[in-house]
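> The following block contains a protein sequence and its predicted model.
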Amino acid sequence: MPHSAKPPALNPRRNLAGEVLLALRAEIISGHLQPGDALAEPVLAKQFGSSRAPVREALIELEREGLVQFELTGRTKVRTLTEQDFDEIRDARVALESMAARRASATWAPEDSTCLEQNIARQAKASTLAELSRLDVEFHEYVMRLAANTRLLTLWQSIRWQFEMCLASTHRLQQTLACRPHQITVSSHRHLLTALASGKPEVAAQKMALHIESSMEWSPSEISTADHLTGLATETHRR
């Protein structure tokens, strides 16, 4: 692992593999563990104070989620998302979420607007970029669930963590470039909410597609550079 911060102590009453999974996933999405970083089972087991079995189980689940990759050499590392990955995730989201927006808008109720307005208010007050990204994803998950289509939701959940990884990276890039990620995120979701609550399913679907395409217009090469600069700044601060 690239930094010496001690991971949170594991709660012996909970599933150890689940604890390791949550901790590693958070480290990856937040950018503390960067693309290409090695994830050695013995090292992680020592840091988490566990045996290698729960670490291995957590890594297998992270590989299923698309956040890490196993190499033929037996090594495990944080996955590096390519231009093609970004394009495929964007296209999948547009297809799934525009359909969900169309279905959700057709049955939209005042309480749905209230719930998402509260989410947007929390976005504006998010104390970290990781929290901002999580709230962003929760907004979209609410719409997916409101569509009331189990298979549609299952397909979306299969890319959910890769989506959040992309989103968190984009937020870090926006901050590095002084683009005010909180302001951009809040404003874009307010416009999206207006479309969802309009009672016009086609308008909601079109707005969702535009929202996703604009939020994923940042290139992986730009994001990689921003993460590298952020990492250097963090290391300098620690020294």
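Nice, I can see it.
> make it CA atoms for all contacts and neighbour counts henceforth
Fine.
> count of residues packed around Ala23?
Burial of Ala23 is recorded as 17 neighbouring residues (other C-alpha atoms under 10 Å).
> Is it in a helix, a strand, or coil?
helix (DSSP: H, G, I helix; E, B strand; the rest coil).
> what about it, distance to Leu44?
Ala23 sits at a distance of 11 Å from Leu44 (criterion: C-alpha to C-alpha, to the nearest Å).
> And for Pro54, nearest residue in space, chain neighbours not counted?
Spatial nearest neighbour of Pro54, excluding adjacent residues (C-alpha to C-alpha, 6 or more residues apart in numbering): Ala17 at 4.1 Å.
> Now do the contacts for the one you found.
53-55, 57-58 (C-alpha atoms under 8 Å, 6 or more residues apart in numbering).
> Of the residues you listed - the most surrounded one?
Val55 (27 neighbours).
> Now do the SS call for the residue minimising distance to the centre of the chain.
Centrality entry for the chain: nearest residue to the mean C-alpha point is Glu164, 1.2 Å, by C-alpha atoms, centre = their mean. Using three-state DSSP, the structure places Glu164 in helix.
> Same check on Gly74?
Going by three-state DSSP: Gly74 is coil.
> Tell me the spacing between it and Glu41.
Counting by C-alpha to C-alpha, the separation of Gly74 from Glu41 is 11 Å.
> what about Leu21, neighbour count?
Neighbours of Leu21 (other C-alpha under 10 Å): 21.
> Equivalent analysis for Ile212, please.
The number of residues near Ile212, taken as other C-alpha under 10 Å, comes to 17.
> Tell me which helix or strand it sits in.
Assigned by DSSP states H and E, Ile212 belongs to helix 201-215.
> now do Trp108
Counting by DSSP H and E, Trp108 is found in no helix or strand.
> With Gln69 instead?
Following DSSP H and E, one finds Gln69 within strand 68-70.
> Could you list every helix and strand that that strand packs against?
Packed against strand 68-70 by the contact rule (3 or more C-alpha pairs under 8 Å, 6 or more residues apart in numbering; DSSP states H and E) you find helix 52-65, strand 76-78.
> another structure for you, compare them:
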Amino acid sequence: MSGDSPHFEKIKQRVIRYDVLSSLRAAILDGTLKAGDHLIEAEIAEQMGVSRGPIREALAELEEEGLVVKYAYRGTFVASFSARDVREIYSLRCLLEGYAARLAAVRIQPENIEMLEDILNSMEKAADAGNLDVLVEKDIRFHRAICQLSDHSLLFQTWSKLASRVRLFLTLADQVYFTPDYIVGTHYPTIEALRKRDPDLAEKTIAEPIIEVGETVARGMEEETGGEIQKDRITELWENVLKGRKLVGG
């Protein structure tokens, strides 16, 4: 074989790494692997029929995503999340996506609006069919698209690191606290704000539902209010976000 021939083995190895990572991530997100489960490399490798190398690499990536935690001398475990974790992740989402929407609003093009509307149409179909997995997938895709449209590469990279945890919490929120129609409905105002090229409105319409979902999930976890959230609390949280943005020169 000549030196110009492709390295098929390396390509295959990359496919194995991706498949292992995808399988482990999916098992965590769908609840097959539960918080606190011990992830033993040798056992997983045997079950998947691969060497321990791809398992180790996948677990390192999942640790980076925040889905697993590694303890010295103990091993790797599926991460547990507290109400505080939920609030921290959603408050960061609020800042990132709110700013992304502001940036997107001033550079949005008609074809971008059409793309967002296509995603929303897919969400509507998933909601009508009661397909939670597809609904969450399209929901994540919608918010990813907003971040991409900001044309802010570091913002998008930071948001991407949260994506797996966001998907986990969205699944919980959609299953327990909100109806599919409600989830879909929160996205219409953002599209309209972007269509109007209104940065302030775009930020507000994308950030407020994020705050509401995050606070509702957090309160539900704390069993303080049975998962209910008062509108004055949403307003208070939103005002705090705006104050925080001004403090950092936003």
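That came through, no problem. The shown structure was predicted, so the numbers you read here are calculated from the model rather than taken from an experiment.
> following the helix holding Ile212 of the first structure, which helix or strand comes up?
helix 220-238.
> now that following helix, how far from the centre of its chain.
Centre-to-centre, helix 220-238 of the first structure and its host chain are 18 Å apart (C-alpha atoms, centre = their mean, to the nearest Å).
> mind listing what's buried in it?
By neighbour count on 16 or more other C-alpha atoms under 10 Å, the buried set for helix 220-238 of the first structure is 220, 223-224, 226-227, 230-231.
> next one: stretch 120-138 of the first structure
120, 122-124, 126, 129-137.
> Residues in contact with that stretch: which ones?
Here stretch 120-138 of the first structure has contacts from 29-30, 119, 164, 167-168, 171-172, 182-183, 185-186, 189-190, using C-alpha under 8 Å, 6+ apart.
> Could you pick out the buried ones from these?
Neighbour-count burial within the contacts of stretch 120-138 of the first structure applies to 29-30, 119, 164, 167-168, 171-172, 182, 185-186, 189; the criterion is 16+ other C-alpha under 10 Å.
> Show only the entries of those residues found in helices.
29-30, 119, 164, 167-168, 171-172, 182, 185-186, 189 (DSSP state H).
> for the host helix or strand of Arg93 of the first structure, packing partners?
Element membership of Arg93 of the first structure [criterion: DSSP H and E] is helix 83-106. Judged by 3+ C-alpha pairs under 8 Å, 6+ apart, helix 83-106 of the first structure is in contact with helix 129-146, helix 150-157, helix 160-176, helix 181-196, helix 201-215.
> which one of the ones you listed is the most hemmed in?
By mean neighbour count, with neighbours taken as mean count of other C-alpha atoms under 10 Å, helix 160-176 ranks first of those at a mean of 21.
> give me every residue that touches Ala193 of the second structure.
Contacts of Ala193 of the second structure by C-alpha under 8 Å, 6+ apart are 105, 199, 201-202, 205.
> Kindly provide the distance from Glu223 of the second structure to Ala83 of the second structure.
10 Å.
> And for Ala27 of the second structure?
Ala27 of the second structure is 22 Å from Ala83 of the second structure, by C-alpha to C-alpha.
> out of the two, which sits in the more crowded spot?
Per other C-alpha under 10 Å, whichever of Ala27 of the second structure and Ala83 has more neighbours is Ala83, with 16 against 13.
> Could you measure from the residue lying closest to that one once chain neighbours are set aside over to Pro209 of the second structure?
Take Ala83 of the second structure and drop its neighbours on the chain: the residue closest to it by C-alpha to C-alpha, 6+ apart is Ala218, 4.4 Å away. Counting by C-alpha to C-alpha, the separation of Ala218 of the second structure from Pro209 of the second structure is 14 Å.
> for Ile40 of the second structure, same thing?
In terms of C-alpha to C-alpha, Ile40 of the second structure sits 38 Å off from Pro209 of the second structure.
> same check, this time on Arg167 of the second structure
15 Å.
> picking up where we left off before, and the helices and strands packed on strand 68-70 of the first structure as JSON lines, adding distance to Thr150 of the first structure?
Shown next, in JSON lines, are those (distance: least, C-alpha to C-alpha, whole Å):
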{"stretch": "helix 52-65", "distance to Thr150 of the first structure": "19"}
{"stretch": "strand 76-78", "distance to Thr150 of the first structure": "30"}
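> who wins for proximity to Arg93 of the first structure among these?
Of all those, it is helix 52-65 that lies closest to Arg93 of the first structure, at 15.6 Å by C-alpha to C-alpha.
> mean distance, the closest one to its aligned residues in the second structure?
With mean C-alpha distance after the TM-score superposition for the first structure, helix 52-65 of the first structure departs from the second structure by a mean of 0.9 Å once superposed.
> I'd like to know how many residues surround the alignment partner in the second structure of Trp218 of the first structure.
Alignment note (TM-score structural alignment): Trp218 of the first structure maps to Thr216 of the second structure. Residues lying near Thr216 of the second structure (other C-alpha under 10 Å) number 25.
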